[in-house]
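Engineer: Only the shape, not the letters, is given here:
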């Protein structure tokens, strides 16, 4: 059972790292301050929507 829990911990950390990298890449594409602000707001909306589904 310990191995199963360890596997899921490893899997969760990998998913979280991939999600963080996806958000950083999306923000890095911003062309200026206004675009960056828009992208930050879009990520916040997505996070709020995801929390609402659970």
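Structural biologist: That came through fine. Nothing here was measured: the structure is a model prediction, and the numbers come from that model.
Engineer: CA only for contacts and neighbour counts going forward, please
Structural biologist: Fine.
Engineer: how much space between residue 44 and residue 28?
Structural biologist: Going from residue 44 to residue 28 by CA to CA, to the nearest Å gives 16 Å.
Engineer: Check it against this one:
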């Protein structure tokens, strides 16, 4: 039943919703404030690499 529920959620969520949920879970695992800030900067760097400024949406 758990697997069926997870499959249903996977099929109904958009890619952006899944990415946000993964990022939120990753940030929630931070041990302290410094670890949280490190993780936030890491996610920001990864987002900047995935979407360079010169490829801005029109």
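Structural biologist: That came through, no problem. On a predicted model such as this, the values are computed, not experimentally measured, just so you know.
Engineer: So which residue is smack in the middle of the first structure?
Structural biologist: residue 19 (3.7 Å; CA atoms, centre = their mean).
Engineer: so where does that one fall, helix or strand?
Structural biologist: helix 2-28 (DSSP states H and E).
Engineer: now the helix or strand following that helix against helix 2-28, angle please.
Structural biologist: Using DSSP H and E, the helix or strand that follows helix 2-28 of the first structure in sequence is helix 33-53. If you take axes from the mean of the first three to the mean of the last three CA atoms, to 10 degrees, helix 33-53 of the first structure sits at 150 degrees to helix 2-28.
Engineer: tell me what helix 33-53 of the first structure is packed against?
Structural biologist: helix 2-28 (3 or more CA pairs under 8 Å, 6 or more residues apart in numbering; DSSP states H and E).
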